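Novice: Next comes the sequence, and after it the predicted model I'd like to discuss.
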Amino acid sequence: MVEEDIDVVLQKLGFGRMQFIIFFGCAIQQWYVSNEQFGSGIAGVAAGCDLNIDDERSSWMIASIFTSQILSSNVWGFLSDEIGRRKQMLIAAAMTMILSSISALMPNFWLFLANRFLVGCFVTGLAQAVLTYVSEFTQISLRPRIIIFVCYFIGLSMIYVPAIAMLLLPQPAVRISRYISMSSWRLLLWMNLFPGLIAFVLIYSMPESPKYYLSVDKHDEAYAVLNWCCRLNKGKDVTLQSLGIDRIALPRLRRSTMPIRITSRYCSKLERLWLSAKPLVQGHNRRYMGLCVTLCFTLYSTGFGLTVWAPRIVRITQRVEENKAILCDLMHIYSKLNITEVELCRLDFFILRSYMIYGCICLGTFMLISLLLMRFHRKTILILFSSVSVIAGLLLNVARGYYVLLICYVLLCVPPLCTLHMVLSVIIDVIPTRLRSKAVAFSMMIGRVGTLMATLYVGYTFTNNCFITFNAYVIIMIVSLILILLLPKDTDDIGTD
């Protein structure tokens, strides 16, 4: 009986029809995830008049969304490694779409807030399962490129949501009951669901990850999935057996002798969660988890933390008529002008257009990364983009002029935003299958902590201590650059699984 390593089998099967179907389903799912994460912010602002959302309540909503994602991340990572990637995605997707559609009907702020908190809990499981699932059907050498291709749909979402908002938000509300008026922001939340519905149908028709099956000792099921993949990729008459493969192996397979405490029925859920994740901080895994988790914190805080404030920066640089001033001087002038919005709930064409332009820049950056991956190592690209971010942050201290300032700001926050998924691809490569979802979940959880801290930090300091605010991010990106130098090169030092 010929036993073959699963990564060798995936390399022999290549990237064919099966992988394309799975990639397309996961990419559409990523589109929906981004719609929920990005669209809730736009819908929240647009709902300001209907639900009486002032600045304080906006802060509550942002904090609650991030908190729900932070609290639920590790639970979803544990579930994914226990029940499977596909099953987790289907549960998380169904609950996210149901709760999101219900949130569009909420008559007051507190019910809307509670509902969006629950949406955040479930969309977290969806976000982290997508990367794990698509990577486990892809040969190691193609994983970074495939993950970046999936990220194209993040940029697409950042264009789609404001484009739909431009069409819907100017439309008048239609009252359907005494307590609920069918406002345009409610329709926007429903329009964001369409990619999720398509993705749910596609993923429902897909098989479970063969690596997950092997990690739970279901060899026959894993063989059947790869055999189906073989027929789709090579032709219906070609099977694994015809290729001389009788059995699939996973070198870093889950040990059959699990600790008694984990399998005991008397073990608490929290204790089981800790014991199952404990190997992440032991042995070979400790170094790479430490590096990747810290990088997720720094890249999330710079990328997402500054992106949240991008429209505000655009508005300030446009309104203040001091074109020769540096950014921090503009902030100081703006704070003295005491400018307020005409309407709290108003999202004008200029702001929505800025969102779309930013989305186009992110999409273009993802495309550039995918092209660079054809010639350069993943580590080299991370070094290059982090260096660009550091230089742009330093230039913000001296740059003058509307367009120059915006270019420097974009170059500070877009590179870390667009490269953080490459760091997650390192985790997927170096961590064994039985721990992979937990590792991705924990890294994304720490990243979201960084985003929340960065959002609050910028909000409290960027008008009063602008110089400290932006130079702190330069220091953060320098730290990121040092950590990246310690990462492995693509397949160097990466164990098979």
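Specialist: Yes, it's here.
Novice: rest of the way, CA atoms for contacts and neighbours
Specialist: OK.
Novice: Which residues are in contact with the residue positioned nearest the centre of the chain?
Specialist: Centroid-nearest residue in the chain, with C-alpha atoms, centre = their mean: Ala127, separated by 5.9 Å. If a contact means C-alpha atoms under 8 Å, 6 or more residues apart in numbering, then Ala127 has 30, 33 as its contacts.
Novice: Second structure follows, compare the two:
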Amino acid sequence: MEAHFHVSHDSDDEAPCKEKKDDVDNPEIADFEKAISLTGYGKYNYLLLLTAMIGTIGHQCDLNGVSFLLPSAECDLHLTQRDKGLLNAVIYIGMISSAFMWGFLSDTFGRRIPITVAYFIDAILNICSSFAQSFWVLLVIKFCTGFVICGPVSMVKAYLAEFHGQSSRAKVMMCTGVFASSANVIIPGLAWIIIPQPWSWELFGGYIVYNSWRVYVLVCAMPSLLAAFLMTFFLESPKFLMAVGRNEQAIDVLRSVYRINTGRDAQTYPIKVLIHRKMSIIEETPSKMIANKSILSVLKQGFAKIKPLFKLPLLPKILLVFIIQFGTLFGLSTLRQWLPQIFATMQEYTHIQESMNVSIVGVSLCDMLEYTRFQNTTEVRLEGTGHCSVTMVRVARRPCGIHWRNPRYHTSSVLNTHAVKQLEMN
């Protein structure tokens, strides 16, 4: 027997749960999948995808943008190779430290508000980082950036999925991968255009010299700021609202999406009653949870939701997911984070040797890296060579983004014609 909720239009209180035998035959009763499919696919979905694309560019700027500014920021901030490694890693440390917190916030307060707030804070932190005058200040800000941006990185995907039915959900998830890969083409392009510029402004009586790499960091903050602004115009996830028993509001959201997508009056939306296919409904809304319980109790309830992940039967599956994700990111990110520095090192070594009329024939990459490391450690700079690298060769990383984007695009096409289960590992 299935349980459903009748929605009362006279009150915002949760409708009582009743059992009926004719749920399937009643055209005004539907579960989430049927209800979301009847809203159609139109303007709302396209605008949501556009906003997700802008937000994805924003968090990709956080994850990958640092590697492009390091060769140029080296002189201003007196960075060693160790410092550069820490700056590349600290964002991921911040993400790891806040991952479970964002999952709890997402399931407690919904999707839209945490995403909006996180993008706004991320933009402010990035703007502040463009004024950083020391390695330690930049390191702390980048840790905070990673701590904050971890939320939108995962929540945007859930938010997108919960506004799409089964027929388009897999394709939309692949689109988020395309957005990320496209961002990996855009970010090096921005670095290539902005960082080599001879821009320099003295601020606060010369205390801050605002040059091109700082402008690059400022520009990288704009996608997150724009995404935060655009998110204010969207609605809360109807699936989340159903999960916390707020079916009245879920119906209103579905009606609004239906009106925007179809151009018809919201009252013509055919579904009047939402039902749950599974009896796993959270009885308390987030506001009631906080009002009726202490913060400690709320945190304990949050950890109680996480504990099943580390117990049978979920533990083997979650470990498999962790291993796959770790291996994928380890292979993808390790070299990618250092490519701009490697290219800058090659350019600097070539420039130094040519200025000394020394041939570089037969010199390996290891020789170049070792020579540059020695110079950095002993702070030896030959006259005329101690410059900040603004090499144009770093644009060579752009084809990598193009190659990553193409498989994701073709995968989304395959998902439209084949069952999703055929692509999953059982």
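Specialist: That came through fine. Remember, it's a predicted structure, so these values are computed and weren't measured experimentally.
Novice: related to what we said a few turns ago, just to confirm, which helix or strand has the residue nearest to the centre of structure 1 in it?
Specialist: In the assignment (DSSP states H and E), Ala127 of structure 1 maps to helix 109-135.
Novice: That helix corresponds to what range in structure 2?
Specialist: Mapping helix 109-135 of structure 1 onto structure 2 (TM-score structural alignment) gives residues 135-161.
Novice: The matching stretch vs structure 1, mean deviation?
Specialist: Mean deviation of stretch 135-161 of structure 2 relative to structure 1 after superposition (mean C-alpha distance after the TM-score superposition for structure 1): 1.1 Å.
Novice: My read is that Asp54 of structure 1 contacts Ala47, right?
Specialist: No. Using C-alpha atoms under 8 Å, Asp54 of structure 1 is not in contact with Ala47; the gap is 10.3 Å.
Novice: Between those two, which is the more surrounded one?
Specialist: Ranked by neighbour count (other C-alpha atoms under 10 Å), Asp54 of structure 1 and Ala47 place Ala47 first, with 24 against 14.
Novice: And that one? What does it align with in structure 2?
Specialist: Counting by TM-score structural alignment, the partner of Ala47 of structure 1 is Ala73.
Novice: Wait, a helix at its match?
Specialist: Yes. Under DSSP: H, G, I helix; E, B strand; the rest coil, Ala73 of structure 2 sits within a helix.
Novice: So it versus His410 of structure 2, what's the distance?
Specialist: 38 Å (C-alpha to C-alpha, to the nearest Å).
Novice: Next up, the contacts around the residue mapped onto Val219 of structure 2 from structure 1.
Specialist: In structure 1, the residue paired with Val219 of structure 2 is Met191, using TM-score structural alignment. If you count contacts by C-alpha under 8 Å, 6+ apart, Met191 of structure 1 has them with Ile164.
Novice: ditto for Arg353 of structure 1
Specialist: Arg353 of structure 1 touches Pro162, counting by C-alpha under 8 Å, 6+ apart.
Novice: so after the longest helix belonging to structure 2, what's the next helix or strand?
Specialist: With secondary structure taken from DSSP state H, structure 2 has its longest helix at helix 314-355. Once helix 314-355 of structure 2 ends, the next helix or strand along the chain (criterion: DSSP H and E) is helix 365-378.
Novice: what lines up against Cys292 of structure 1 once you look at structure 2?
Specialist: Using TM-score structural alignment, Cys292 of structure 1 pairs with Val321 in structure 2.
Novice: how many neighbours does that match have?
Specialist: 12.
Novice: Next, find the distance separating it from Leu315 of structure 2.
Specialist: Here the criterion is C-alpha to C-alpha. By it, Val321 of structure 2 lies 10 Å from Leu315 of structure 2.
Novice: Same check on Ile187 of structure 2?
Specialist: For Ile187 of structure 2, the distance to Leu315 of structure 2 - C-alpha to C-alpha - is 37 Å.
Novice: ok, back up a step: pull out the buried residues from the match of helix 109-135 of structure 1.
Specialist: Within stretch 135-161 of structure 2, the residues that count as buried by 16 or more other C-alpha atoms under 10 Å are 135, 138-139, 141-153, 155-161.
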